[in-house]
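Peer 1: For reference, the sequence and a predicted model appear below.
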Amino acid sequence: MACWLCLVCASPLAAQEKWELRKHTDGIAVYTRNLAQATVKEIRVICELPGTTAQLVNVLKDVEHHQNWVYLNRKTQLLKKKNPNRLVYYTEADLPWPLTDRDMVVEAVFSPISQNQQAQVEVKSVLGYVPEKTDFVRIPSSLAVWEISPVAKGRIKVIYTFSVNPGGSVPAWLVNATVATGPHNTFQNLRALLQKQANQ
């Protein structure tokens, strides 16, 4: 899925710099890096979470409950289930002033969980499905990649990388000042959700 984590802007053709650690608290490390021809950052989150690969994959597939843990998510709606591992959904972000709220349509592709319990999820913007709305800026392109692997019984490691062209006007100073907040909050919420499931 594509989080509303940081409002970053990235060009896939841009030269990439090294990752810089921006925040590392509560076991959640948030990195950013500059991209050529972009004024704001791409992000990466690395952390360990309770649960199994299958449990996290099921949470990611439960798109209509993403608002329970994704930072700034107003709503998410499943549009089409091409097959159990290929979903198209629409999502809205309730952004703080002075930013205009964003929306987008994405397709999530879930790789089969391997024998060693590793999985990858790629979430990419797609065109069509939902007409553009006057109260939102439609995000033209985004890419989120989840890499999931077990590290111990009942624990998994997640590497999450996200880049987006948010469209419209986005003040770089505002984004760069708060770039680590959204990712950290999102993964705190995700951890709490998985822990609650583990306790039930």
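Peer 2: Yep, it's here. Computed from a predicted structure; not experimentally measured.

Peer 1: alpha carbons only for contacts and neighbour counts from here, please
Peer 2: Will do.

Peer 1: who's in contact with stretch 62-77?
Peer 2: Contact with stretch 62-77 is made by 3-5, 60, 78, 89-95, 182-183, 185-187, 189-190, 193, as judged by Cα atoms under 8 Å, 6 or more residues apart in numbering.

Peer 1: Neighbours of K133, how many?
Peer 2: Neighbours of K133 under the rule other Cα atoms under 10 Å: 10.

Peer 1: ugh, typo on my part, it should be C47
Peer 2: 19.

Peer 1: Surely it is in contact with V158?
Peer 2: Yes - here C47 reaches V158: they are 5.6 Å apart, a contact under Cα atoms under 8 Å.

Peer 1: dump the residue contacts of the closest residue to Q118 other than its chain neighbours.
Peer 2: Nearest non-adjacent residue to Q118, counting by Cα to Cα, 6 or more residues apart in numbering: S149, 4.5 Å away. By Cα under 8 Å, 6+ apart, the contact list for S149 reads T53, Q117, Q118, A119, I156, K157, V158.

Peer 1: Neighbour-wise, give me the winner out of those.
Peer 2: Using other Cα under 10 Å as the neighbour test, the contacts of S149 are led by T53, with 24 neighbours.

Peer 1: adding another structure so you can compare the two:
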Amino acid sequence: MITNKPRMMQSNRTGIFKRLLINTMLLMLCPMFAIAQQSDTQEWRVVKSKWGIEIATRPHANGYKYVRAKTKVHGSQTDFVKLLDNIEIGPDWIANCKKVELIASEGQSVRVVHTYFKAPWPVKDRDMVTRSNTVIDEHTGDITITVVDYGQNVAAADKHVRMEAVHGTWSLRTLAENEYELMYEGYGEPAGKIPLWLANQILVSSTFDTFVGIKKQLNLVSP
């Protein structure tokens, strides 16, 4: 019995050390979970409202911002889908867009698109690759387009920095006859060396300009 005591004491010390290690790791992780949860539950804050377009943001845990934009549009629900499908005029309404390329499509609803953006010197131009899925409610005609990052499947463009973690949702909801609410909620990281404040500032301005471009294409605004 006496000869087993050192082993028992060593085993106890090992068990205590493991428990302390686990508890320490949990204590270290708790603030991280709290920050993530806080950013997910924070309310949207309206940062711009003009020409019937409202832009709101809320913080991500890493300092970047989620963005939400919404406006009212009139006409046919399919007008917006046709606008998205016409990639040749993408630079006419997408802010800072140089070119849009259709890489692949699956039926009428799924598309993989490569979008190129110009940036002011000395910031490098950006590009992103996304996969979108369009769903049209057969009863209401409401449209939902889910966008996810697809950049890991396509080689980066020369002299461009690939944007990361891009995802979002477009929705077109019926308000009244021939009147709809167009909304976008999304997130993306510019990657590369751009200060957070500048990235978030560009996010707001480019989202607003894109919505102005949409309304111009639909002949709903003449700023």
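Peer 2: Structure's in. What do you need? Note that this is a predicted model, so its numbers are computed, not measured.

Peer 1: G141 of structure 2 -> structure 1?
Peer 2: Under the alignment (TM-score structural alignment), G141 of structure 2 pairs with Q117 in structure 1.

Peer 1: and its match, how far is that from K196 of structure 1?
Peer 2: 21 Å (Cα to Cα, to the nearest Å).

Peer 1: What of A14 of structure 1?
Peer 2: 40 Å.

Peer 1: swap in G168 of structure 1?
Peer 2: G168 of structure 1 sits 38 Å away from K196 of structure 1 when distances are taken as Cα to Cα.

Peer 1: Quick one: residues contacting the residue lying closest to E92 of structure 1 once chain neighbours are set aside.
Peer 2: Closest residue to E92 of structure 1 apart from its sequence neighbours, by Cα to Cα, 6+ apart: D103 at 4.3 Å. Contacts for D103 of structure 1 (Cα under 8 Å, 6+ apart) come out as Y90, T91, E92, A93, F136, V137, R138, I139.

Peer 1: redo that, cut-off 6 Å
Peer 2: By Cα atoms under 6 Å, 6 or more residues apart in numbering, the contact set of D103 of structure 1 is T91, E92, R138.

Peer 1: For whichever residue in structure 1 pairs up with E88 of structure 2, grab the count of nearby residues.
Peer 2: In structure 1, the residue paired with E88 of structure 2 according to TM-score structural alignment is E64. Using other Cα under 10 Å, the number of residues around E64 of structure 1 comes to 16.

Peer 1: A198 of structure 1 now?
Peer 2: With other Cα under 10 Å as criterion, A198 of structure 1 counts 13.

Peer 1: Flag every buried residue along the host helix or strand of it.
Peer 2: In the assignment (DSSP states H and E), A198 of structure 1 maps to helix 181-199. Using 16 or more other Cα atoms under 10 Å as the test for burial, helix 181-199 of structure 1 gives 181-191, 193-194.

Peer 1: Give the aligned range of the longest strand belonging to structure 2 in structure 1.
Peer 2: Ranked by residue count and defined by DSSP state E, the top strand of structure 2 is strand 164-176. Matched against structure 1 by TM-score structural alignment, strand 164-176 of structure 2 falls on residues 140-152.

Peer 1: Kindly state which residue of structure 1 is aligned to Y150 of structure 2.
Peer 2: Superposed on structure 1 with TM-score structural alignment, Y150 of structure 2 falls opposite V126.

Peer 1: The closest residue to that match other than its chain neighbours and N116 of structure 1, how far apart?
Peer 2: Leaving out its chain neighbours, the residue that sits closest to V126 of structure 1 by Cα to Cα, 6+ apart is V106, at 5.3 Å. Separation of V106 of structure 1 from N116 of structure 1 (Cα to Cα) stands at 28 Å.

Peer 1: Quick one: the strands in structure 2, in order.
Peer 2: Remark: strands assigned in structure 2 by DSSP E are 45-50, 53-59, 65-74, 97-106, 110-117, 126-136, 143-149, 161-162, 164-176, 179-189.

Peer 1: quick one: which of those is nearest N23 of structure 2?
Peer 2: Nearest to N23 of structure 2, of all the strands of structure 2, is strand 53-59, at 29.2 Å by Cα to Cα.

Peer 1: Could you tell me how many residues sit around the alignment partner in structure 1 of P195 of structure 2?
Peer 2: With TM-score structural alignment as the criterion, P195 of structure 2 lines up with P171 in structure 1. P171 of structure 1 sits with 12 neighbouring residues when counted by other Cα under 10 Å.

Peer 1: what's the answer for the one 3 residues further on, then?
Peer 2: Other residues near L174 of structure 1 come to 13 when the count uses other Cα under 10 Å.

Peer 1: residue contacts, it?
Peer 2: Applying Cα under 6 Å, 6+ apart, no residues contact L174 of structure 1.
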